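Asker: Following is a predicted model, sequence given first.
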Amino acid sequence: MSYLEYQVKYVPSGLKKLLYVSWPLVLLVAAVSSMGFIMLASIAGGQIDTWAQPQIERFGLGFVLMMLVAMTPIWFWRSMSGVAYLVSIGLLVLVELIGEVGMGAQRWIDIGPLRLQPSEVAKITLVLALAAYYDWLPARRVSNPIWLIPPLLLIFAPVVLVLAQPNLGTAVLILGTGGAVMWCAGVHWAYFATVFGAVGGAVFAVFESRGTPWQLLHDYQYRRIDTFIDPSQDPLGAGYNITQAKIALGSGGFTGKGFMQGTQTRLNFLPEKHTDFILNTLAEEFGFLGSFTLLVLYGLILLFLFHAAMQCRDRFSSLLITGIGVSFFLLFAVNMLMVMGLAPVVGVPLPLVSYGGSQLLVLLIAFGLVQSAHVHRPR
């Protein structure tokens, strides 16, 4: 009998669960977060007290929560999926009533020492609720129009509440994540083709209506589109942020200017350098090598997530991990496209790297759900 077989057979169940934890995934999450700590210290001029230390403390709390969630049987989280979803909807409603306003949006509520952004919670509880729904629903009914109504209501309830804040970026992420779970559950492709066709037709109509008596958008909204397509039209106004972001992104070259040597960052030309545009700081200081390293780490996390999803034999766990994986992918993909000027700036932070407590804690709890499914799967 090998040492591992001995451990699995004779170690008490609590310690045995630790053997089943996907420790490579834990190390990858810690590695990406560490890159965030380094960048936050650099942005603050080497001072860790400003942003790095609070982020490290939040990571420590999130790591404990992740392990607690991982040690809890996955059937418990399935049974609590409906409650968790309703709590997140209640928090979104609460934001509308007593939410804190920041940067022109009402997105946060203060819960004791914690400033929570409920829209981040809604992304994960939606995945939980949809996974539980499709685990309960017989396969023959998945594409039945009647049985499409409940998941659509589950998706559009948080989307509408998040749009009201307003928070277009997170609303799009919630919509995309929900659609991906429905696709993976087996909903017929024709429904998705219809939706994409309608969206494409709407975009075409918006552009064709410009300058006509039936113009669909206001002139200032068209000017925003023009600025997104060509920021140089207004480099000191609406196009300033993305122009400076592109300068920082390209000026790092292959190896970068070095730790705390980024001129765009140090001279405060780069906007929101510790949150939405932190990737540009990384690219300026560590160049293509640093950015590519981060992208590789993200790719490895996705690889472990989808591998874990394929290993699970129950439908709930598989859909849950897949939904979390898609949500994570959309987070960093949208942020990267945004800071490169390939997508509108919609205020989506870089996962595990950008400064912020709500997203970091929710992501670590989400990875705890992944670990719970992985640890408690039949072997």
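Answerer: Sure thing, it's come through.

Asker: Only C-alpha atoms from now on, for both contacts and neighbour counts.
Answerer: Will do.

Asker: Okay, buried residues for the helix or strand Val32 falls within please.
Answerer: Assigned by DSSP states H and E, Val32 belongs to helix 23-43. Going by neighbour count (16 or more other Cα atoms under 10 Å), the buried part of helix 23-43 is 25-26, 28-29, 32-43.

Asker: Which of the helices or strands spans the residue nearest the centre of the chain?
Answerer: The centre of the chain sits closest to Leu331, judged by Cα atoms, centre = their mean, with a distance of 3.5 Å. Taking DSSP H and E as the definition, Leu331 sits inside helix 315-339.

Asker: other SSEs contacting the helix or strand just after that helix?
Answerer: Later in the chain than helix 315-339, the nearest helix or strand by DSSP H and E is helix 357-375. Counting contacts by 3 or more Cα pairs under 8 Å, 6 or more residues apart in numbering; DSSP states H and E, helix 357-375 is packed against helix 13-20, helix 52-71, helix 74-79, strand 114-116, helix 118-136, helix 278-311, helix 315-339.

Asker: this is the other structure I want to compare:
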Amino acid sequence: MSIDRRVIKYLNWPLLGLTVALFVVGAVNLYSASAVRLEDGIALAPYFEKQLVWGLVGLAGMVVFMLFDYTRFHALAWPLFFLTLLLLAAVPVFGSTVYGAKRWLDLGPFSFQPSEVAKITILVVGARLLSRKPEKLGWGEFLFIVFVGMLPAALVVIQPDLGSSLNLLLLLAGIILYRGLKGRVLKVLAIIVPAVLPLGWFFLHDYQKRRILTFLDPTNDPLGAGYHIIQSQIAIGSGRLWGKGFLQGTQSQLRFLPEKHTDFAVAVFGEEWGFVGCLLLLSLFAMFLMSIFSTARDARDRFGSFLAAGVFFYFFWQILINMGMVLGLMPVVGIPLPFMSYGGSTTLVNFCLIGLVQNVSMRRHTFRHNRSLQFRGEAAYASKK
């Protein structure tokens, strides 16, 4: 595992700086979310220290993904896919139950979520399948890619973990749209998807149905299913323009706000730093996403471009859904906010994916000749059409 020193100049330094900045902001916010006020001071829950450890592990993972030539993932895509299916199939049998769901596999001193590995797998397999040809997708390729994506997504749903399953499918949908669909496929899907989507209601668990009904009217069950959204809205609204200040949020410090270290971490941030702080956080995320997208746009090969685009959509959907959920604009589906929410496996995957984007950026110079040949081939294909 080595790297040419010349490729360092292609490192996406803005992305690296924004990633570190978001993790630091998230760690500071998690410090507040972990704090418990006592008569003689403040005690900390273990989340903050664990997140710092996972941050160091994540940085190491990012370096590994930067050094490993991403083009080798093209050959590893299918072995990685079948290994992921085995891990996901093992969860219902050997997994540990937490909060009524089997999502973790114990490996001695630590545990991990195979659903997090599935995100990288879907990204790699999707990029391989979509980079084979330059033209837009027809029905055959589209249905095959959807079938491939549905296999791990279905195994994740039965854990049950609707949030991660939704994340897998949205990631895949994003890079499919980035590749492009033929006009007739897009027109048919625009009619079929809205018509079929309501049928998904009958496949949801009772608690998932309650979440959707609560989203429509949280006041129907203010002390039950609607409690999370109501307290989150109160916390963010009470922050007003400038916020209440660090460690001064009443909803979070007095423990009215549930899941404040995971799904509702941004509610803690909004209460303490107000509208101005949230606007700055959104600006950080916007620059972060644009930096990833610029790498996808400037990649020297199709496979690398789709990898970076997949990472873009991976983070884009999580940011959009989590913030919409916390504001009460979307149902609660258990999707964390990248680098802000606590989570060991999630933090590791986030850093690894950033390392993958850096890998694509750093190796751009090695594809100069190949890219010109690729474009010539695409021009020849277009002329034949």
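Answerer: Structure's in. What do you need? The model shown is predicted, which means the values in this text are computed figures rather than measured ones.

Asker: if we can go back for a sec, name all residues that make contact with the aligned partner of the residue nearest to the centre of the first structure in the second structure.
Answerer: Superposed on the second structure with TM-score structural alignment, Leu331 of the first structure falls opposite Gln318. Going by Cα atoms under 8 Å, 6 or more residues apart in numbering, Gln318 of the second structure touches Asn167, Ile335, Pro336, Leu337, Pro338.

Asker: ok so, going back, state the span of the second structure onto which the helix holding Val32 of the first structure is aligned.
Answerer: Counting by TM-score structural alignment, helix 23-43 of the first structure corresponds to 13-33 in the second structure.

Asker: after superposition, how close is the matching stretch to the first structure?
Answerer: Following superposition, stretch 13-33 of the second structure is found to deviate from the first structure by 0.9 Å on average (mean Cα distance after the TM-score superposition for the first structure).

Asker: In the second structure, which residues correspond to the host helix or strand of Val83 of the first structure?
Answerer: Per DSSP H and E: Val83 of the first structure is located in helix 81-98. Mapping helix 81-98 of the first structure onto the second structure (TM-score structural alignment) gives residues 77-94.

Asker: Could you do stretch 122-129 of the first structure as well?
Answerer: Aligned by TM-score structural alignment, stretch 122-129 of the first structure corresponds to residues 118-125 of the second structure.

Asker: average distance between that stretch and the first structure?
Answerer: Relative to the first structure, stretch 118-125 of the second structure is 1.1 Å off (mean Cα distance after the TM-score superposition for the first structure).

Asker: How about residues contacting that stretch?
Answerer: Outside stretch 118-125 of the second structure, the residues that touch it by Cα under 8 Å, 6+ apart are 73-74, 77-78, 80-81, 84, 149, 152, 167-168, 171-172, 307, 310-311, 349, 353.

Asker: and if you look at stretch 344-357 of the second structure?
Answerer: Under the criterion Cα under 8 Å, 6+ apart, residues 19, 50-51, 54-55, 57-59, 61-66, 70, 112-113, 116-117, 120, 292, 295, 307-308, 311, 338-339 lie in contact with stretch 344-357 of the second structure.

Asker: Which members of these are classed as buried?
Answerer: Buried among the contacts of stretch 344-357 of the second structure by 16+ other Cα under 10 Å: 19, 51, 54-55, 57-59, 61-66, 70, 112-113, 116-117, 120, 292, 295, 307-308, 311, 338-339.

Asker: What's the match for Val332 of the second structure in the first structure?
Answerer: Match for Val332 of the second structure (TM-score structural alignment): Val345.

Asker: ok, now which ones touch that match?
Answerer: By Cα under 8 Å, 6+ apart, the contact list for Val345 of the first structure reads Met338, Val339.

Asker: again, 7 Å this time
Answerer: Met338 (Cα atoms under 7 Å, 6 or more residues apart in numbering).

Asker: any idea how far Ile225 of the first structure is from it?
Answerer: In this view, Val345 of the first structure and Ile225 of the first structure are 11 Å apart by Cα to Cα, to the nearest Å.

Asker: next one: Ala31 of the first structure
Answerer: To Ile225 of the first structure, Ala31 of the first structure is 37 Å away according to Cα to Cα.

Asker: do the same with Leu168 of the first structure
Answerer: 15 Å.

Asker: Tell me which of those two has more neighbours.
Answerer: Neighbour tally, Leu168 of the first structure and Ile225, criterion other Cα atoms under 10 Å: the higher count belongs to Leu168, 18 against 14.

Asker: counterpart of the more buried one in the second structure?
Answerer: By TM-score structural alignment, Leu168 of the first structure lines up with Leu162 in the second structure.

Asker: Report how many residues lie close to the residue lying closest to that match once chain neighbours are set aside.
Answerer: Nearest residue to Leu162 of the second structure, sequence neighbours excluded (Cα to Cα, 6 or more residues apart in numbering): Val333, at 6.7 Å. Using other Cα under 10 Å, Val333 of the second structure has 18 other residues around it.
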